[in-house]
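A.B. asks: All I have is the shape, not the residue letters:
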């Protein structure tokens, strides 16, 4: 972009910002309850951008920074609209604006996505078998949250630990009748095959760690510190739950009905290829049209 064009764009921001200051934005509006297709012209998109900044508490330090993220915001908005227009049914996944809408996919990937080597899985689960006819009464849909399963927000690069603890909490609830929050921090700090909250990990390794450790502590006994702190061996010996096996699939065709059977029996951990759509994912069934094959 030429310096003259840059100056003109900065002047536009200054001019439109003055309009926003005089007209204001109603507090009753939210980017979550308005149709994105209503904002088509440049000024309307910029108004939506201002609403998004207010709702996400995004602050720009310089006018140049605001120009940059506005361009990225517009690009993401265009992509969201195009992908949502491709939906063929109400159940298909949809995209929406969120706190990552000021980031390009390259920026998002660099911060939040990391490639990790495929784990070398130990043979420990020959007893677990999937069978298409093992669950003739399995419903077409099932939500473990209605049975007391919990959803937790995770911090950076710890999805593997949170996924593992949620699965173990679910099976522990089924077996013992008690829903007990287990320690993600123990996995992050003590599982040496994973890289804590800096480079990611695999839930399969987390399961194996719990087996080798003969159990895992509760979140109360080994609380979350959201960092790569050194393993506290004393706390790690406070066993609140145990598992004796797990099953892992990789590039192994598993029928949808047999997988539904297993999910009906207990919560499971899954990994998905985090394509660009996941940056703006809002809800619905992800079809995996651009999946890399990792599962």
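C.D. replies: Here it is on my side, so go on. For clarity, every value in this text was computed on a predicted model and none was experimentally measured.
A.B. asks: hey, let's count contacts and neighbours off CA atoms from now on
C.D. replies: Will do.
A.B. asks: how about the helix or strand residue 264 falls within: buried residues?
C.D. replies: Following DSSP states H and E, one finds residue 264 within helix 256-265. For helix 256-265, the neighbour count (16 or more other Cα atoms under 10 Å) marks 257, 258, 260, 261, 262, 263, 264 as buried.
A.B. asks: Closest one to residue 55 out of those residues, please.
C.D. replies: When the buried residues of helix 256-265 are compared for distance to residue 55 (Cα to Cα), residue 263 comes out closest, at 36.2 Å.
A.B. asks: Okay, one more to line up with it:
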């Protein structure tokens, strides 16, 4: 029941409660210069970031300090049981919220009309598991990192194809996002590092197949198409009705499913736990992969594989509240048919 109360509360009210609660705990005291410096040096070492001038470095440090204080304040609320997820320093902690939004919206997930004539139909004879994690069945490869390229759509697409390769064909494949970025272009509604759609990627693969990551490695920028062969192909693809329970059935019966979400500012410094985000809506701007679902502490959640590297979130994953169509997770779901 706690999830319902939190999720339906007015965002401004939650902010007010957070501020009041923060003032009541010592963990929300201002960070010392030594604490900030220590965290900043660790951040620079882990991310290997450098800046073009001392002025820019100073500006980034100021932004980092503000975000770090927000992380400390939020985590104090987590320790009191007032929120369901923790924040952490990530590679995005030196960005303002506006800059992070610009990074997310660079992907521009295509809203092209649906080309697939196939719709997921649940098997009435199968019992739906109360929880499932396809990582435990060898259907999910390692977490990758899209870097500065707005190519989330390609990572989401390869993720669901890798899942079907494992579950249907029994093959452990790591597929090439770069192949899709370079080759599945305008004809399929895609624009390389400037965005695209998972359905567009699937449509391309129905005609040409897709190379492996090893044969066609990731560059983080768009290059010319040089596909030489194919290690995996699909016959078609299917869309999932815009209903969250139907999405659950699809995940349970098919495997990892490609979805689009509204990736708002709360993902910027997400650390762990079940994300209940008051700021996200239905402006779909980021392609990810649902690899399972479960429940914890009375809250149902989705298990989602991201493409921001293994040092972000829960080793590259995050959990999102399930049952409220949070962040538009039910609006753009699809998967390949082998």
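C.D. replies: Yep, it's here. What you see is a predicted model; the values in this text were computed from it and never measured.
A.B. asks: related to what we said a few turns ago, need the residues that contact the helix holding residue 264 of the first structure.
C.D. replies: Helix 256-265 of the first structure is touched from outside by 130, 131, 132, 133, 134, 135, 138, 139, 140, 142, 268, with contacts defined as Cα atoms under 8 Å, 6 or more residues apart in numbering.
A.B. asks: what's around residue 229 of the first structure, how many residues?
C.D. replies: Look at residue 229 of the first structure: counted by other Cα atoms under 10 Å, it has 14 neighbours.
A.B. asks: roughly how far apart are it and residue 239 of the first structure?
C.D. replies: Per Cα to Cα, to the nearest Å, residue 229 of the first structure is found 20 Å from residue 239 of the first structure.
A.B. asks: Next, count neighbours for the counterpart of residue 56 of the first structure in the second structure.
C.D. replies: Residue pairing (TM-score structural alignment): residue 56 of the first structure is matched to residue 47 of the second structure. Residues within reach of residue 47 of the second structure, counting by other Cα under 10 Å, total 12.
A.B. asks: what does residue 111 of the first structure give?
C.D. replies: By other Cα under 10 Å, the residues close to residue 111 of the first structure number 11.
A.B. asks: now do residue 224 of the first structure
C.D. replies: Burial of residue 224 of the first structure, expressed as a neighbour count using other Cα under 10 Å, amounts to 13.
A.B. asks: Aligned against the second structure, show me the partner of it.
C.D. replies: The alignment partner of residue 224 of the first structure in the second structure, by TM-score structural alignment, is residue 218.
A.B. asks: hang on, its match packs against residue 181?
C.D. replies: No. Using Cα atoms under 8 Å, residue 218 of the second structure makes no contact with residue 181, being 9.3 Å away.
A.B. asks: show me where the stretch 1-150 of the second structure has strands.
C.D. replies: Counting by DSSP state E, counting those that start in this stretch, the stretch 1-150 of the second structure has strands at residues 85-87, 132-133.
A.B. asks: Export the ones you listed as CSV, with columns for mean neighbour count and distance to residue 139 of the second structure.
C.D. replies: Written out in CSV, the entries for the strands of the stretch 1-150 of the second structure read as follows (neighbours: other Cα atoms under 10 Å; distance: least, Cα to Cα, whole Å):
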stretch, mean neighbour count, distance to residue 139 of the second structure
strand 85-87, 22, 26
strand 132-133, 20, 9
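A.B. asks: Now do the strand or helix carrying residue 21 of the first structure: everything it contacts.
C.D. replies: Counting by DSSP H and E, the element that carries residue 21 of the first structure is helix 3-23. Helix 3-23 of the first structure is touched from outside by 43, 47, 63, 64, 67, with contacts defined as Cα under 8 Å, 6+ apart.
A.B. asks: Give me the nearest residue to the fourth one, chain neighbours excluded.
C.D. replies: Spatially, and ignoring its direct neighbours in sequence, residue 64 of the first structure is nearest to residue 10 (7.6 Å; Cα to Cα, 6 or more residues apart in numbering).
A.B. asks: Would you mind finding the match for the one you found in the second structure?
C.D. replies: Under the alignment (TM-score structural alignment), residue 10 of the first structure pairs with nothing in the second structure.
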